[in-house]
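>>> My questions are about this predicted structure, shown below with the sequence.
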Amino acid sequence: MTMKALITGVTGMVGSHLADFLLEETDWEVHGMCRWRSPLDNVEHLLDRVNAGDRVFFHYADLNDYCSLDTVVDTVKPDYVFHLAAQSYPKTSFDSPIETLNTNILGTTRLLEVLRRKVPEAVIHVCASSEVFGRVSAEFLPIHEHVPFHPASPYAISKVGTDLVGRYYGDAYGMKVMTTRMFTHTGPRRGDVFAESTFAKQIAMIEAGLIPPVIKVGNLDSMRTWADVRDAVRAYYMLVTVKPVAGEFYNIGGTFSCTIRDMLDHLIARSPMKDQISVEIDPERLRPIDADLQVPDTTKFCKHTGWAPQYSFERTMGDLLEYWRGRIGAGHKQLSR
C-alpha cells in the first residue's frame, strides 16, 4: 500500500524542497497543505503534477481553523506528517506577536489534536526552531538539546510552545511525535525577509541596475552555523523513517559557522560588482533583541540517524545568489527590502 505524507506549509522554502525530495526519493503520495491565498512561486514547478493528480496533491486549510484541519486529515489519512507551517519570520513577530503565538502554538495544538483523534498511529515531525535557545552564553556552546531556553522574540517564544506541545503529545499519548530545533538553513527559495536572502536579492538587483550599489543591513555581528535546505529536508525524512522514538527532540544544523558579516562578505565577493558595492546599516532591519550565538551540537541526531550535511557553505550561498539572479533576470518584480 502506498504511503502518504502530509506537509503543512508546502509552499514555503522548506516545504517545497521536502516535496521535491519525497517525489524523487520515495514512492509516497505527497499531500501539501496550504492556505488558499498562499503564493505558489516555490511550487510552480509542481503545478502540472498537481493538476494531473500525479502523486502530489494540494489541500486548502489553515492552522487557525480546526474544521479545515479536520477535513484535510480525514481526507488524506497520512502515514507521515511534516508540520512545517508557521508564522516563521522573527522580525515580523515583534509587530504581530498575537498572530505569531496563536498560529504557532495553538495552531500546532489544533493539528496534533486532530491527528490524535483521526490517525494516532501516524509518524509526526513537529518543526520548532533553534531560536528557542535565544541569547545563549558562550559557556553553553555548542548548543546541545538541554541548554536552557532563552527566547529573544515573540517568534522564538512561539516556537518554545510549539516544541513543548509536540513533546507533550508524544509523552502523554504515545504518539510518534518528534520535535526538531533546526539551526539556520537556507538555499534557493529562501524568503527575502531573512538576512542572507535579502543580501543575495539586493546583490542581484544591483547587478541588474535596479537599485544603487548599496546593501542595506541589520546586525552583522551575530554568529550562525549554516546548513543547506536540501540537507535539512533529508534530515527530516530520516527523522521519521530511521527508528522514530515518540517524544524525542533533536538539534539539527550544519557544520560551518561564521558571522552575518562574514556571510555578507562572501556573497559580495561573488559579484562582478564587488568593488562598487557598499554596506549601510538600516535601523528598520534591527531587532529589539537578537539571538547572537547560534552554534549547534548535533551529536544526538547524527548518532541516531547517521545523517550528515552534504552541501558546503560555498555551494549553498552560490545557489542562493543564482536563485535571485534568475528571478530578477526573469523580470519578477521585487520589493526593495
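Received it, and whenever you're ready, just let me know what you need. Numbers count the residues shown, from 1 in each chain.

>>> drop to CA atoms for contacts and neighbour counts, all remaining ones
OK.

>>> can you give me the helices in the protein?
13-25, 47-52, 66-76, 90-95, 97-101, 107-118, 154-173, 195-207, 229-241, 260-269, 299-305, 313-329 (DSSP state H).

>>> okay, those in JSON lines with mean neighbour count and distance to R35 next?
JSON lines is the format used below for the helices of the chain (neighbours: other C-alpha atoms under 10 Å; distance: least, C-alpha to C-alpha, whole Å):
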{"stretch": "helix 13-25", "mean neighbour count": "19", "distance to R35": "13"}
{"stretch": "helix 47-52", "mean neighbour count": "13", "distance to R35": "15"}
{"stretch": "helix 66-76", "mean neighbour count": "17", "distance to R35": "10"}
{"stretch": "helix 90-95", "mean neighbour count": "18", "distance to R35": "19"}
{"stretch": "helix 97-101", "mean neighbour count": "20", "distance to R35": "15"}
{"stretch": "helix 107-118", "mean neighbour count": "20", "distance to R35": "13"}
{"stretch": "helix 154-173", "mean neighbour count": "22", "distance to R35": "20"}
{"stretch": "helix 195-207", "mean neighbour count": "23", "distance to R35": "24"}
{"stretch": "helix 229-241", "mean neighbour count": "20", "distance to R35": "21"}
{"stretch": "helix 260-269", "mean neighbour count": "18", "distance to R35": "32"}
{"stretch": "helix 299-305", "mean neighbour count": "15", "distance to R35": "32"}
{"stretch": "helix 313-329", "mean neighbour count": "19", "distance to R35": "24"}
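
>>> N219: which of the ones you listed is closest?
Closest to N219 of the helices of the chain is helix 260-269 (C-alpha to C-alpha; 7.7 Å).

>>> Other residues contacting the closest one?
Helix 260-269 is contacted by residues 195-196, 199-200, 203, 219-224, 274, 277, 317-318, 321 when judged by C-alpha atoms under 8 Å, 6 or more residues apart in numbering.

>>> Below is structure B, check it against A:
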Amino acid sequence: MAKKKVLVTGGAGFIGGNFVQYMVNKYPGYDIYNLDLLTYAGDLTKHRNIEKKDNYYFVKADIADRETILSLFEKEKFDYVVHFAAESHVDRSITEPEIFVRTNVLGTQVLLEAAKLVNVTKFVHVSTDEVYGELDFDPKTFFTEETPLQPNSPYSASKASSDLLVRAYHETYGLPINITRCSNNYGPYHFPEKLIPLTISRVLNNQKVPVYGDGRNIRDWLHVFDHCAAIDLVLHKGTNGEVYNVGGHNERTNLAVVKTIISTLGKSEDLIEFVQDRLGHDKRYAIDPTKLEQLGWKPTYTFETGIAQTIQWYQDNKEWWEQIITGEYQNYFQKQYNV
C-alpha cells in the first residue's frame, strides 16, 4: 500500500516547522514534504533532527510560481496539503503590502489550482484570528466561526482574501477543504522579531524591550504544540468545508506578557521601553474554540506552563536564535544541499 503524501507549505517557518516535526515523528507511515522558499523567516536549521529520516523531504520553491507548483503536484500526487506558507508580520505588511498580496493571495490560488488538478483528499488552510478584526475589552466577547471578516491590516486583509479563495474552491469545484483560524502562537523556534521571542532574547542580552503604545492590547496565546495537535485533528476528522477556530484561552495584555518574561528571568522592568504605537493596532483578539473542542481537541498548555517552557527552551537553545539574529542561518541551505 502506497504511503500517504502530505505537503506542508511554509514548513521552514515557525508554526509550519513545528508541524513538520510533529508529523514526521507521529506518522512514520506518511511521507512529509516540506515546501518553503526560505525567505527571511524560513529556517532549515530547526530540522537537523529530522532531515535524515526517510519520510521527510524538502522542496525549495515559491508557492506563487505556478509552473513549478503544478509540475510538483503532477509528479508527487499529494494526498493532503496543509498550507502555512505566508508573509505574516504585521509591521512588514504596513511598509510592503504588495509582497503580502503576492504570497498570501496569489500563492494560495496557485496551490488550490494544483490541489484541484490532482484531486487531493484534503486541503487545510491555516489562517489567523486577525481576519475577524478586533474586539473591544469586554471579556465576554469572543470571535466565533460566524464572526464577519473585518481585517484591519494589509496582512490580515491578505489572509482574509486567501480564506475566501479557499472557500470558493470548495463551493465552486468541490475541493475538500478546512480553514483553521488561530490565536497568537508561541513556543520553540519562534522567529525573534515577534513579541515573545524578541522579549526573551533582548532580556537575556540586557537590552531594552520595545512595547507598542501603552501595552494594553490583548492577545489570546496558544502554544504551538497545541496548535499542531489541532491541525492534525482537523486534517483527519474535520468536516469537509468547515472553519475551525483554534484558541488557547490565555488572554494577556502585551505588557503583562513582557513583565512575566522579565520576572521569570529575574531582570528589572527598567528594560521596558514604550514606543510609538503600531498603525491600526487592534485592541483585542479572543477566540471561542467550542466547535473544535466538540471535535475532540483541548489545549494542554496553560500560559503559565507554556511560557515557562518557552523561556527555558530559549535559554537552552541560545545558539539557534543567535544565528538567526546574525543572519548565519540563511547559509544553512547552501551548505546542507551543496547549491
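Great, that's in hand. Keep in mind it's a predicted model, so treat the numbers as computed, not measured.

>>> sorry, back to before: between the helices of the first structure, which one is nearest to Y60 of the first structure?
helix 66-76 (7.5 Å).

>>> average offset between that closest one and the second structure?
Compared with the second structure after fitting, helix 66-76 of the first structure has a mean deviation of 1.6 Å; criterion: mean C-alpha distance after the TM-score superposition for the first structure.

>>> tell me the angle that helix makes with helix 107-118.
40 degrees (axes from the mean of the first three to the mean of the last three C-alpha atoms, to 10 degrees).

>>> returning to that earlier point: out of the helices of the first structure, the one nearest S137 of the first structure is which?
With distances scored as C-alpha to C-alpha, the stretch of the helices of the first structure nearest to S137 of the first structure is helix 154-173 (16.7 Å).

>>> Could you tell me the angle between that closest one and helix 107-118?
20 degrees.

>>> Please state the offset of helix 154-173 of the first structure from the chain centre?
Distance of helix 154-173 of the first structure from the chain centroid (C-alpha atoms, centre = their mean, to the nearest Å) equals 16 Å.

>>> can you check stretch 213-228 of the second structure too?
Distance, centroid of stretch 213-228 of the second structure to centroid of chain: 12 Å (C-alpha atoms, centre = their mean).

>>> Need the counterpart of E251 of the second structure in the first structure.
Using TM-score structural alignment, the equivalent of E251 of the second structure in the first structure is S257.

>>> Please give me every residue in contact with the residue nearest to that match when sequence neighbours are not counted.
Closest residue in space to S257 of the first structure, ignoring its immediate chain neighbours: T225 at 4.0 Å, by C-alpha to C-alpha, 6 or more residues apart in numbering. Counting by C-alpha under 8 Å, 6+ apart, T225 of the first structure touches 183-184, 253-258, 294-296.

>>> Ranking by neighbours, what's the top pick from those residues?
G253 (28 neighbours; other C-alpha atoms under 10 Å).

>>> And that one, how far from P244 of the first structure?
Counting by C-alpha to C-alpha, to the nearest Å, the separation of G253 of the first structure from P244 of the first structure is 19 Å.

>>> again with L40 of the first structure
32 Å.

>>> out of these two, which sits in the busier spot?
Legend: neighbour count by other C-alpha under 10 Å for L40 of the first structure and P244, higher for P244 (18 against 15).

>>> is it true that the more buried one touches M175?
No: counting by C-alpha atoms under 8 Å, P244 of the first structure does not reach M175; the two are 10.6 Å apart.

>>> what touches both of those two?
V123.

>>> gap between the residue lying closest to V165 of the first structure once chain neighbours are set aside and Y155 of the first structure?
Distances taken as C-alpha to C-alpha, 6+ apart place T109 nearest to V165 of the first structure, at 6.6 Å, with adjacent residues excluded. Separation of T109 of the first structure from Y155 of the first structure (C-alpha to C-alpha): 16 Å.

>>> V136 of the first structure too?
Applying C-alpha to C-alpha to V136 of the first structure and Y155 of the first structure gives a distance of 16 Å.

>>> Please apply the same query to P142 of the first structure.
Counting by C-alpha to C-alpha - P142 of the first structure and Y155 of the first structure are separated by 22 Å.

>>> and if you look at G15 of the first structure?
According to C-alpha to C-alpha, G15 of the first structure stands 19 Å off from Y155 of the first structure.

>>> just L164 of the first structure next, same as before
For L164 of the first structure relative to Y155 of the first structure (C-alpha to C-alpha), the value is 14 Å.

>>> To which residue of the second structure is D48 of the first structure aligned?
Here D48 of the first structure is matched to K52 in the second structure, going by TM-score structural alignment.

>>> Could you do R325 of the first structure as well?
Counting by TM-score structural alignment, R325 of the first structure lines up with Q315 in the second structure.

>>> likewise S278 of the first structure?
Per TM-score structural alignment, S278 of the first structure is aligned with L271.

>>> What of H31 of the first structure?
Aligned against the second structure by TM-score structural alignment, H31 of the first structure finds its counterpart in Y33.

>>> count of residues packed around D275 of the first structure?
D275 of the first structure: 10 neighbours (other C-alpha under 10 Å).

>>> And it, how far from I268 of the first structure?
Separation of D275 of the first structure from I268 of the first structure (C-alpha to C-alpha): 9 Å.
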